Each structure stands twice: as structure tokens, then as C-alpha cells.
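S.K.: what's the 3D shape of this:
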Amino acid sequence: MLKTEIGLEDVRRAARLLEGRVIRTPLVRSPTFSRMAGAEVYLKLECLQTGGSFKVRGATYKLLRRREEMGTGGVVAASAGNHAQGVALAARAAGISATIVMPVWASAGKQEATQGYGAEVILAGDSLAESISVAKRIAGDGRLFIHPYDDPEIITGQGTMGLEILEDLPDPDVVVVPIGGGGLIGGVATAIKGLKPETRIVGVQAAACPSAHQALREGRRVRVEAKRSIADGISVKEIGEANYPIIRQLVDEVVLVEEEEIASAVLALLERKKVLAEGAGAAPLAALLASKVLVPKGGKVVLLISGGNLDPPLLERVIRQGLMKNGRIMRFSACIDDVPGSLARLLGTVAEEGGNVLSIHHARGGLDHSLFRTRVELEVEARGFDHIDEMREVLEARGYEIVVR
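M.R.: The predicted structure is shown next:
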């Protein structure tokens, strides 16, 4: 059996040190998702953690363990978002300075949040790996560098979630955890397997960046090409060196989810549970609802909702895509006579059928219709695909030529 750098007692020590310094996040049962999955589904709401994600656990533990080794310069880290905020919060609580290197494409919202927690932000690097290299150079002047995932103490701090899960639910059959660099699942698996070795640990990655999935398939760490993903928090091209042996030994399976599945899960959490989760945090639910995680009928499954830091512009796009995929938005165009009353009659028909107009646009002067007609493009709120079909049938029966987008 592989020997890893951390164990259950290390995680227990971290939990004692973090008590009162981080939030003990709730574990809640979801009746809706339980019915949908045919199992008892529980959500570990780490999106309610200070800073909006689990990252503050590992960062705080790292600082507490290394406080005496730090010089006057404080700490340096690299991150595109959640780790940046976790380190900034931990440094502020410890009364030390923090410098965070973020990729040049990091969202303005995450930059502002990190600065708001008291850290200095430096934009450098076209990738997280480049930002990490810059941060390490800055740390060469005596400051402590805090890696976002490839660090035994970071892994240990994240593992305290596993202890909390078992304290609230002593006998889970499956625990589903998102994987990026591997620090979160490495710590959680260490804690849970140390106490309940029969519990299955399932990792979830976006298919757009399957680094852990590929590593387990090939039996070694590999660097993969990454496509853009709404689960940017787990878009890590190569899992950590310290994390790989833990994942190989303790994680039972790694599954992949597609972008549409993640977007649907974000929307489902928001609508059904009033929980705002970022793409990475919603990935476990995406895997469950897509039947990619095997759970015994009536069994107990815990989904680790790792964070809720979803930028508003992306949230808007995710919601819109999810609504369209679920038949909640009908987008169509129709040609009408360009005379008073024509538009009112069209909108009246939509209203009679229970459709709510979200947006409307006149497209005059097109080559596909005469000078005396105009094309109207509408987005209409619907109750589902059956409702869309009903509205389309009525509109066509009244003489409208409908083109559904």
C-alpha cells in the first residue's frame, strides 16, 4: 500500500487548531434531490464558509503552523480566485500582510474581493502555473509561499471537512468531492477513509480539464490540455505531486461531467435549495443527477458544495443557458404586418397561452420579407417543452410563421 504524507491524526490536530477560527458549515438533507436520485442526499454547504469556499481552512492551518517561521514580509500566494481570498482572510486574521499573484484574466470581482480582505494583488501570468512561478520568485525575499493545493498542510486543513461530515452523518455510503489540484479530495479522503474505510469517495472533474481522471487511468501524473469551463475552480491541468498518491490510494473513482450538466446543477441548487454554488461546487450534484455516481437505492450520499463564488455576469449566462435547456425560455421569431395593432395581437396570443415576454426586438428591412412586413424576435418565459409546443401550435394556427431558435 502507498504511504502518504498525512494521516487521520494530522487532520484531527488541524481540526482542534481551526476550531473557532473557521465556520463549521452545515450538512443538510435535500428532499428534492433525494427523490430525484432515489437516495438520501446531503449537501455539505462549504459555500457558506468565510470567503465563500473551503480554501480558508487550508490557508489558516498553514499560517498557524508556520507562523514562527515567517519573516516580516508576510505571505505570498497565487490564485485565480478562491485560494486568493482564503489566504487574504487567513493573513488578515493573523495580522500579517499578504501578496496575491493572480493571472491577468482573473475576474474583476475576485480581484476586488481579495483586495477587500486586505491583500495586495499583482496581476501576472497568462496561466495559474505562470502566476505560481511569479509568486515563488516574490517569496524568495523571505516571505512564506502558500501553494493552492500541492502542500501537505493545505491538504490537512481541507481534510477537516471530512471529520465534520462524519460527526453529522456517521455512516455515509458515498461522498462526492470536486477535484482540481487534489488538495480538497486528498484531505477529505484521508479523514473519511481513516474512520470509515467502507465509505466510497468519488471525485468529480469537468470533462474540459480531466487531469486527475487521466492520471488514474495512466498510473502517473499527467498534464492535460484544458478547455474553458464554468467550473474554473477545478480547471487545473496537472494534479499536485503531494496529492496524487493520496488520490491513487484512497479515492475509489473519478468521474467527468459536461458543461451543460454543471450549468443545470448550478440552476437546480439555486431554484430547489436556494443555494448559490459556483461551477466547481455544483459539479458533485451534476454527477449525481447525470447518473455518473452509483449510489445504493436508499443509500446515503454527501455532495460537497465546495464554493459559491460565482461572478454575476457568468451567473446570468449559466441561468439563461439552464433555463433554455430545461424548456423554460422559448426564443422565436415571427413575421407580422407592419401596421398598428399587429404586434399587440401577437403579444396578446402569447399572453393568452400563459407566456411571459422577457425581451422583444423588431428587425425591419430584412431581405427575407417584404417592405410592408417586419420580423419580430421574442424571448418568452415558458413552463417547459410541452408549454413551448402548445404556444407554437396556437401561433401557427393563427397564421404566424414561427421560427424557433
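S.K.: From now on I want contacts and neighbour counts done on CA atoms only, so please keep to that.
M.R.: OK.
S.K.: what's Ser107 in contact with, if anything?
M.R.: Ser107 makes contacts with Ala80, Gly81, Asp311, as judged by C-alpha atoms under 8 Å, 6 or more residues apart in numbering.
S.K.: Look up how far Ala334 lies from it.
M.R.: Plainly put, Ser107 is 38 Å away from Ala334 if you go by C-alpha to C-alpha, to the nearest Å.
S.K.: Run a quick neighbour tally on the closest residue to Gly298 other than its chain neighbours.
M.R.: Distance criterion C-alpha to C-alpha, 6 or more residues apart in numbering; nearest residue to Gly298, sequence neighbours excluded, is Ala39 at 4.1 Å. By other C-alpha atoms under 10 Å, the residues close to Ala39 number 17.
S.K.: Next, the contact list for Ala39, please.
M.R.: Ala39 is in contact with Val295, Pro296, Lys297, Gly298, Gly299, Lys300, Val301, counting by C-alpha under 8 Å, 6+ apart.
S.K.: looking at it, Cys47 is touching Leu303, isn't it?
M.R.: No: applying C-alpha atoms under 8 Å as the test, Cys47 and Leu303 come out as separate, 11.9 Å apart.
S.K.: Now do the helices in the stretch 201-350 of the chain.
M.R.: Secondary structure of the stretch 201-350 of the chain (DSSP state H, counting those that start in this stretch): helices at 211-218, 244-250, 259-273, 279-289, 312-325, 342-352.
S.K.: Tell me the helices and strands packed up against the last one.
M.R.: Going back to what we said before, that points to helix 342-352. Here helix 342-352 touches strand 356-363, helix 385-397, going by 3 or more C-alpha pairs under 8 Å, 6 or more residues apart in numbering; DSSP states H and E.
S.K.: Another sequence for comparison is provided below:
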Amino acid sequence: MQLDQIPSIDDARGAVAAIAGFINQTPVHRWQGRMLAERLGPDTQVMLKLELFQRAGSFKARGALLGILALDDAERGRGVTAVSAGNHAIAVSYAAQALGVDAKVVMQSSANPARVAAARAYGAEVIIGGDGPACFALAESIVALEGRTFIHPFDGHNVTLGTATLGLEICEQAGPLDALIIPVGGGGLASGVALVAKQLMPDCKVYGVEPEGADSMSRSFAAGEPQRLDKVQTIADSLGPPMALPYSFGICRANIDHLLTVSDDAIRSAMRLLFDEMKLAVEPAAAAGTAALVGPLRDELAGKRIGIIVCGTNIDPKTHADLLREKDS
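M.R.: Predicted coordinates:
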């Protein structure tokens, strides 16, 4: 990866201007409440970046928009394709509709029907393609046969540049932070947010959080190069890519201070805490940062000023209720 391929702060500010008409500047909210104070103590300050209020329901809209905006007229005319279990497909479908481009997205057979319906509601053609590897193979064939541009779900310059715009927002909105906690799947979110945070808040310690059953980035850090998982098993399917890839891995490795994992049970408990006290109905991926804070990072970050990225919430009421019911059983 060449240094000139890494987005600068000026690049991120330019990207903010490019997508400003198509996204929400999502709020940062200080979490104050009895339940949180009981777990962390009264002196710990927690700032939630509420990216679940983003258009299309997650941070993914930022990179999808930049990916399509980068196309020339001929490429736009041929359309785009994508692979996703949910959030990325919805984001690409939204971005394509907003920019007047045709989208054909491939979704895994395990995708929640509500997410499939959301992608179709934005006008995309949805193809159900089996498991992750089968979906990627199908998308490659669509690119070859139809000339569509593949919009990657978590790796590449436009993905990182998109999430860098989120990083700018939280740095400007939250004020100085001692720590920033970011959910990690393939590393697209963490790469851009951590890259900006380390430049604008160099004393802020950046933590990445993965599900125990989808720890490809942790294994990649340990090995010193991107790794692939034989199996992914987690309720946080938005954090479940089976591999890390060079671009996002390299930026994450350079800017994340510490990676840790949390269990599915811890994620369910964090979902319940966010629902009970903040009245936020989040998907499992969006609760990973909270799970880390009230769990393995509780003592280390006591009394600190902490930011957490609440990355999205494309979840239907029944699935949310079922996951909380499993936590209680």
C-alpha cells in the first residue's frame, strides 16, 4: 500500500462536501444514566456517535456514495453490484438510487428478509446467492458479464475515505477523547475513523472490537498479514466478513492501539442496556462497542472520556426481541 493511497484529512474534508447532500450528519449524545453509572462509576463520560440514524440505516452509505461518485459516465451507465448480508446491500441500493445508477446486489441466503426488502425498496435488483464465497463468485460473474462496477463492502480507498468523514464528525462533535471504541468487521469502518482520530486526537487511544466468532482482524494483527477464517459464527452478522484484506488491514494496523473480542452473550447484554436506558433498538454489531466498554475495558477506561461508534441498526422488531429474549433465557 502506497502512502499516497491513504486518505488525508483534506481528502476527508473534500469527501464530506461531496456527499453532504446525501447523508445525515449524525449526532453525538452523552450517555448519562443510572444503569451506565452502576457499571462504570459516575466519573466515566461516554459519548455515543449515533450513526444508526444515518440514511439507509448504517455508516455504509458514506463509502457507497463515494464509490459511485468516482465512476465515469460510461461506468455509471453500466451500473453497480455488491455483496452483502445486509447493510452494505442496503447502502449501495440507496446510493445508486440517489445518484441515478442501476444496482444489482447479491445477498447471502442467511440475510434477514427485512434487509432484503429494504434493498429492494431502494430500487435494486436483489439476487440471493448462497453463502459468502458463493456470493462473491456470483458478483464477479456479474461484473464480467454485465460490465458493472463492484462496490466493495469493506476494503479500498473509497470505503476508508467514506468512514473518514464519520471520523471527522465525531472528532469535531465530541471534543477531546481519551479513548475511542470502534466495531470491527472487515475493517472498513475502523480504518477511516481510526485514521482521522489518530491525526486529530493523537493522545486518544483507539480500540477495535470484534465478535469472538468473527475475529479475522485480530488473527491478522497476530500474523502480521491478512488472514481468512474457516468459519464465522456470531449474531453480529454485520461484523462477520470471513477475511481481512490488505488495504483496510494496513490502515487498521497502523492506527488501532488495541484489538479485543466480545462474546455474543456480552453483545446481547449490551443491546439490552442500550434499549433499556438509551431507548435504542440496535442490531448486534452496533452494541459491540458498548459490550467492550462495560466488559473487558471497564477498569482500564474508568473515569475516562470515551467515544463509541454505534454503527447502524438495520434490524426488524421480531429479530431484536428474539435476541433480547435469548439473553434472558
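S.K.: follow-up on the earlier one: separate out the buried members of the contacts of Ala39 of structure 1.
M.R.: The neighbour count (16 or more other C-alpha atoms under 10 Å) marks Val295, Gly299, Lys300, Val301 as buried among the contacts of Ala39 of structure 1.
S.K.: Could you check how far the first one is from Ala344 of structure 1?
M.R.: Spatial separation of Val295 of structure 1 from Ala344 of structure 1 under the definition C-alpha to C-alpha is 52 Å.
S.K.: Then the second one?
M.R.: Using C-alpha to C-alpha, we find Gly299 of structure 1 at a distance of 54 Å from Ala344 of structure 1.
S.K.: just checking, what residue in structure 2 corresponds to Glu259 of structure 1?
M.R.: Counting by TM-score structural alignment, Glu259 of structure 1 corresponds to Asp264 in structure 2.
S.K.: quick one, what contacts the residue most central in space within structure 2?
M.R.: The centroid of structure 2 falls nearest to Leu189 when counting by C-alpha atoms, centre = their mean (4.6 Å). For Leu189 of structure 2, the contact set (C-alpha under 8 Å, 6+ apart) comprises Phe59, Phe154, Val159, Thr160, Thr163, Ile182, Pro183.
S.K.: In three-state terms, label the third one for me.
M.R.: To tie it back to what came earlier, the one meant is Val159 of structure 2. Secondary structure, DSSP: H, G, I helix; E, B strand; the rest coil: Val159 of structure 2 is helix.
S.K.: quick one: it from Pro246 of structure 2, how far?
M.R.: Taking C-alpha to C-alpha, one finds Val159 of structure 2 at 13 Å from Pro246 of structure 2.
S.K.: re earlier: and among the helices and strands packed on helix 342-352 of structure 1, the most buried is which?
M.R.: Comparing those by mean neighbour count (mean count of other C-alpha atoms under 10 Å), helix 385-397 comes out on top with a mean of 15.
S.K.: by contact count, what packs against that one?
M.R.: helix 342-352, strand 402-404.
S.K.: Please identify which of the ones you listed is closest to Ala363 of structure 1.
M.R.: helix 342-352 (12.6 Å; C-alpha to C-alpha).
S.K.: buried ones in that closest one?
M.R.: Applying 16+ other C-alpha under 10 Å to helix 342-352 of structure 1 flags Leu343, Leu346, Leu347, Thr349, Val350 as buried.
S.K.: can you check stretch 156-168 of structure 1 too?
M.R.: Here stretch 156-168 of structure 1 shows Thr156, Gly157, Gln158, Gly159, Thr160, Met161, Gly162, Leu163, Glu164, Ile165, Leu166 as buried, counting by 16+ other C-alpha under 10 Å.
S.K.: The host helix or strand of Gly162 of structure 2 to helix 246-255, inter-axis angle?
M.R.: Gly162 of structure 2 is located in helix 157-174, with elements delineated by DSSP states H and E. If you take axes from the mean of the first three to the mean of the last three C-alpha atoms, to 10 degrees, helix 157-174 of structure 2 sits at 30 degrees to helix 246-255.
S.K.: still on that earlier bit, now intersect the contacts of Ala39 of structure 1 with the strands, please.
M.R.: Secondary structure defined by DSSP state E assigns Lys300, Val301 of these to strands.
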